[in-house]
Each structure stands twice: as C-alpha cells, then as structure tokens.
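Peer 1: no sequence on hand, only this structure:
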C-alpha cells in the first residue's frame, strides 16, 4: 500500500513539474521595424560575353587538315584559323589546267585556219567557247580551294572551337565562335514564371563572384520572343553600364532585375516574419498578427501593412503558439 502511495505521489510530482515548466514564460527577444529601401527584383544568373559574337563556318565540306587557333587566343581580322584538305581540289585543277592548254591550242589552230579561209569563222568561235568554259571551271575550283582556308572575319578572342584535326566537317558547320570588339554584355536565364515581369530598359544590379562584393549596373537590352521549352527559361541580354575593368568574358554573374524601389519602407528581419504574420507580446502572451509582405532581400522583409513603426515584434517566433506565456529577455 505504501509502495502504491509512493508511486502515486511521484506521478503527481512529475505531472506537476511538467505543468510548471509549461506555465513558465518563454524568453523572447523583440525587434522593431526600421525604415530603409525596399527593392522588388527578379533574380537571375548569367555569364559575361562579348556584345558581338561571330560564328565561323566553312563554305565547303571537307576534312580538317590543320587548326591554327585555340580557345582564348586573340586573333586578327583575316588571320587563318583552319585549313581543310585540298588534295582532291588540286588534282581537279591539274586536270583543268591541262584541258585549258589543249583548248587554247585548238583555238589558235582554228583562228589560223579561219585566217587562211580553210574553215568558217564559226569554228574559231566554237573553240573559243570551249576554252572559256574550261577557264570558268578553273575559276570555280580555285574559289573552292580558297574556301578551304577559314579566315577570321573580325579581330577578337576565340570564344569556342568546335572541331579537331582529322574530323570531317560539313559546309555551314560552325567551327569557331569569335568575340568582336571590346564591349561586353551579360546573358541571363530568366525563369518562364518571371519573364512577364521583365521589360526592355529595366535597370539591373549585377555582381560577379570573381570580383568579390563589388556591384555594377546595367539595363535589360533584349528579350527573345521564344524561350527554351526544356529549360523553361528565356535568355535575356543585359547591356552593361560602366563595367569594371577586371570583368572578363565567361565570368558568372548574379543579376537582380529591378521592378520597383521604395525608399523609407518598413523593414523587418526575415526571421521575424513567418507565414505572412508577425508575433507581438500582448499582456505577457504571444499573439500572431497578420501582415502584408512586400519585397525581400538582404535578410529583410518589407511590411506593406499590418504593422506600424515603433511596434515591436518577436525576433524569432519559431515554435510559439497563440496565447503562450512569454517574457521579454533583457
């Protein structure tokens, strides 16, 4: 009997202790909203690229015999980038040159016979036409031999090379991508859900990880009419304004396309806002207060309505329930 009584007392003490713990006020810290600039923006990632990009492709097909430019190399306009094999073309030229010499001799004989009135003048005309036809074929083959050399259409860095020696390439197949000029731009990928909020001319704030915390500005320059249905994104071009001298082609960039800027907005730390509500201390108890959120950025949330300046809220309301007893930590 005594043992049962002791067990009962211990159970009562345990329940009482739990109840006392639950009734003990939870310590919380308060934070007041501050005034600052709120920025609504569409976030995107991208890369730096030349504003002018030129694709280089052969006009005729053939096997690559020589590559004379590497990725990253600076080339000058007219510089040879690659050569295709020309053995077959050279053989055709030899054959046509022989035919041209024979046609020239036939024309000279025909002209001599016409002068002696042994044959009609039309014989010389026919021989001349045959010679001219061979010469036209020679000019065409010589042009093809010239097409076997790929020349740089502009001066600039080789951004990409898409072939190797020995590879057969088709006419029109892009082998080199060259950046022209010194002007840079940023190519960003915008999610299809955000593209409706982007317009040409909008300001853009950019940051390149390679340049540390430095930021620079630009504007939306172009938006394609068609997106990528697989990636579900649109490639938007950003024109740079006073780009840093250290910015290089290929650097990755974070871009914020500015939708709106509001000065003197009411801002709270993001930790103080949960599920579109903040928590206030009212008569020693935690009470949720619904608010309208605005822009979010740099660890702060804009409060559009539901809270006034000077009204303190709980800094970290995780785990609180409505009506829970709390005490403000000093």
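Peer 2: Sure thing, it's come through. Computed from a predicted structure; not experimentally measured. Residues are numbered from 1 along each chain as shown.
Peer 1: going forward, measure contacts and count neighbours with C-alpha atoms only.
Peer 2: Will do.
Peer 1: show the end-to-end separation of stretch 160-175, please.
Peer 2: 8 Å (CA to CA, to the nearest Å).
Peer 1: how about it: buried residues?
Peer 2: Buried residues in stretch 160-175, counted by 16 or more other CA atoms under 10 Å: 160-161, 163, 169, 173-175.
Peer 1: what do you get for stretch 236-246?
Peer 2: Per 16+ other CA under 10 Å, stretch 236-246 contains these buried residues: 236-240, 243.
Peer 1: which helices and strands does the longest helix seen in the chain pack with?
Peer 2: Of all segments of type helix in the chain, defined using DSSP state H, the longest is helix 87-115. Helix 87-115 sits against helix 121-147, with contacts defined as 3 or more CA pairs under 8 Å, 6 or more residues apart in numbering; DSSP states H and E.
Peer 1: tell me what the helix it packs on is packed against?
Peer 2: Using 3+ CA pairs under 8 Å, 6+ apart: helix 121-147 touches helix 87-115.
Peer 1: and stretch 244-263, how far from the chain's centre?
Peer 2: 12 Å (CA atoms, centre = their mean, to the nearest Å).
Peer 1: off-centre distance for the longest helix of the chain?
Peer 2: So, by CA atoms, centre = their mean, the centroid of helix 87-115 is 57 Å from its chain's centroid.
Peer 1: quick one: that helix to helix 121-147, angle?
Peer 2: 160 degrees (axes from the mean of the first three to the mean of the last three CA atoms, to 10 degrees).
Peer 1: what residues does stretch 202-219 touch?
Peer 2: With contact meaning CA atoms under 8 Å, 6 or more residues apart in numbering, stretch 202-219 is reached by 200-201, 220, 238-244, 246-247, 251-259.
Peer 1: next up, a second structure to put side by side with the first:
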C-alpha cells in the first residue's frame, strides 16, 4: 500500500512540474524598423550672443523674454575713450575737408592765374623784341633778355599748375582719409553696443548692469519665437541608415504620452569625436502649440516600413534565425525588419504554422 501511494505521488509531482507550453500563430500586420535618437528642441536661428569686446555692462536695453528685431541694441559696454576717439576723428575730418581748405586752394588758383598773365605778357614782349631785332632795332642783349623772361614765366606757370593739382589731390586724400577715420572710430564704438543678429525672442540673459562680460562667454540666447526644430544625436553605428526625408516619431517630457511626427531635414557630416555621434536636424510635421528651447526629446527615426507582412513576437525567435514549431523542434527562418516587439518572417513558416515560445 505504501509503495502504491508513493508511486501516485511521484506521478502527480512530475505532472505538476511540467510547464505549460505557450503557442501562437504568426500574424499579418505592418512593421517598421527604426533608429533611436535623443536630443533637444531648438528655436529656429537660435544662437548665443557673444560681446565683441570685454568690459563692464553700462546699460541694458532689453530683458529676458523680450521680443527683439534684427539690429536692435541689447546692451552697451562702458567705453569712455570711444566717444573721445569719435570727436577727435570728426575734428580732423572737419579740418581736412574740402570746404575748410577752400582758401588755400583759392590762393593757389590765384597764383596760377597771375603766373599765366605774366606768361602771356612776357610772350608778347618777346615776340615784339624779335620783330624789332629783325629790323635791326635794339640790341641782341635786349632780345635775349626778353626770351629768358618768357621761358622763366613759362616754367613759373607750369609750377603753379602742378601746385594747384597737387593741392587738390592732397585735400581730397586728407578729406577721404579723415572720413574713413570717423567711420572707423564709430565702428569701433559700435562694437561696444551689442545688437541682435536675428529677430526673435530673448530666451536667456545672464548679466546685469555693472557686471563684467568677456568675449569668450555668451551673455544671452536669442531665437525665433514661434518656429522650432529638433537637434538629435545619432550613434555612429546607426548613421548610415538615416536619410534626409525619413519620418520621425518622437515624445517630449513636457507632453506626457503624446507622440509627435517630424522629418529629417539635414545630417551634419562631421562626427563628434567625444560622443561618437552625428547631429541630425529635423522639423515638426505638426508642431506642438507651446514649445521652449532645450526641451528633452526621445525619438525613433523610421528607416524602413512594410504595410502587410508575416510577423512574430521577437521573444519567439531563437538565436535570431530559428523558431520552435508546435512539437518544440527548431526550424530555420529568414527574418527581415525588426522593431522593439516584433520581427518580420520572410520564409520558413506560414500564418498557419503554430510556434512555441522558447523557455528561458
């Protein structure tokens, strides 16, 4: 009796320990393959504002959150010498201008006119003396003196012409040079007034009046107030599968459980050596109503899609190339696309073949 009871218990124990085998049938459904990416939201034309000169902030014209136009002054850096340099340049320009040198030029022109009149007079006297000498009137000395006076007057007139021309050139050069010095002084001074490079919104402004700024440290961040893009990082192992125009499905921490669509706009060709990633820029297909720069993004870039294919769950695949049939026997299959949950079966089984779930 004892042996009989022991046998019954053993059979029951063995039967109870047998695991229930899970079987399913492959399904015809859509599947897509994707590349994972993470990144941030950025405003269109977003850029960091760097001052061109170091110094102390003398005045602020805007504040964080303000909307600005391209060319609008954001803040000014103290620079007492800039105003003095402009004033000195303007004084030099005024002194060197054509208007201020009219008297000098007029005197030179008068001197040239007088030299011309003397040249005409000496020329006339020389011709008369020559005529008298041909009639044996006067002396050879008189004739030679009139000729010499004529040549001297001719040289004096040419010199006067050269002086007028040279003076005009000098005045023009000095005036233009002084004007450029004024423009240069104003340009240098304008570098102490930092302006917006694009129209948009000030998303960040990190300084106050009296604080120091340096040319290597950004002071503000400005970007478009309404249009935003995505800046995603792609692992170097996946970048060859990413193409411009591919669809992106993404989530934002600020929009819980919502999925948004975007498309790849550009792929930066240079890899970041530190992170071993490439930067991909994308645009929203339908942009969320409220966005801010630097929001975190998690995305899947769809690299391939099949609308109606034979699929099985990925955890039913053995060693990436086999399945277990209803009897638990390994059968080779050829696989295609894979997503996080399912895998495409190209050949090896049909929708009518039951398959087992592998045991761990």
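Peer 2: Happy to help now that I have it. It should be emphasised that the depicted structure is a prediction, and the values quoted were computed from it without experimental measurement.
Peer 1: one step back: now the buried residues of stretch 236-246 of structure 1 as CSV including distance to residue 186 of structure 1?
Peer 2: Output for the buried residues of stretch 236-246 of structure 1, formatted as CSV (distance: CA to CA, whole Å):
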residue, distance to residue 186 of structure 1
236, 8
237, 6
238, 5
239, 7
240, 7
243, 10
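Peer 1: these: which two are farthest apart?
Peer 2: Comparing every pair within the buried residues of stretch 236-246 of structure 1 by CA to CA identifies 236 and 243 as the most remote, at 17.7 Å.
Peer 1: from the buried residues of stretch 236-246 of structure 1, which land in helices?
Peer 2: Per DSSP H, the subset of the buried residues of stretch 236-246 of structure 1 in helices is empty.
Peer 1: those in strands, which ones?
Peer 2: Assigned to strands by DSSP state E, the following of these qualify: 236-240.
Peer 1: which of those residues sits closest to residue 300 of structure 1?
Peer 2: Within those, the smallest distance to residue 300 of structure 1 is 26.6 Å, found for residue 238 (CA to CA).
Peer 1: what's the nearest residue to the counterpart of that closest one in structure 2 if we skip its chain neighbours?
Peer 2: Matched to structure 2 by TM-score structural alignment, residue 238 of structure 1 sits across from residue 282. Excluding the flanking residues, the one nearest residue 282 of structure 2 by CA to CA, 6 or more residues apart in numbering is residue 264, at 4.3 Å.
Peer 1: host element of that neighbour?
Peer 2: strand 255-267 (DSSP states H and E).
Peer 1: let me see the contact set for residue 45 of structure 1.
Peer 2: Residue 45 of structure 1 sits in contact with 188-190, 252-255, where contact means CA under 8 Å, 6+ apart.
Peer 1: which residues touch the closest residue in space to it that isn't next to it in sequence?
Peer 2: Nearest-residue entry for residue 45 of structure 1: residue 254, 4.7 Å, with adjacent residues in sequence omitted and distances by CA to CA, 6+ apart. Listed by CA under 8 Å, 6+ apart, the contact partners of residue 254 of structure 1 are 43-46, 206-209.
Peer 1: scan those residues and report the most crowded one.
Peer 2: The residue in those with the most neighbours, by other CA atoms under 10 Å, is residue 206 (24 neighbours).
Peer 1: that one matches what in structure 2?
Peer 2: Aligned partner of residue 206 of structure 1 by TM-score structural alignment: residue 250.
Peer 1: over to residue 47 of structure 1?
Peer 2: So, by TM-score structural alignment, residue 47 of structure 1 is matched to residue 40.
Peer 1: look at residue 249 of structure 1 and give its secondary structure.
Peer 2: Using DSSP: H, G, I helix; E, B strand; the rest coil, the three-state assignment for residue 249 of structure 1 comes out as coil.
Peer 1: what is the burial count for the equivalent of it over in structure 2?
Peer 2: Mapped onto structure 2 by TM-score structural alignment, residue 249 of structure 1 lines up with residue 293. Neighbours of residue 293 of structure 2 under the rule other CA under 10 Å: 20.
Peer 1: again, but for residue 177 of structure 2
Peer 2: Residues within reach of residue 177 of structure 2, counting by other CA under 10 Å, total 16.
Peer 1: that concludes my questions; thank you for your assistance.
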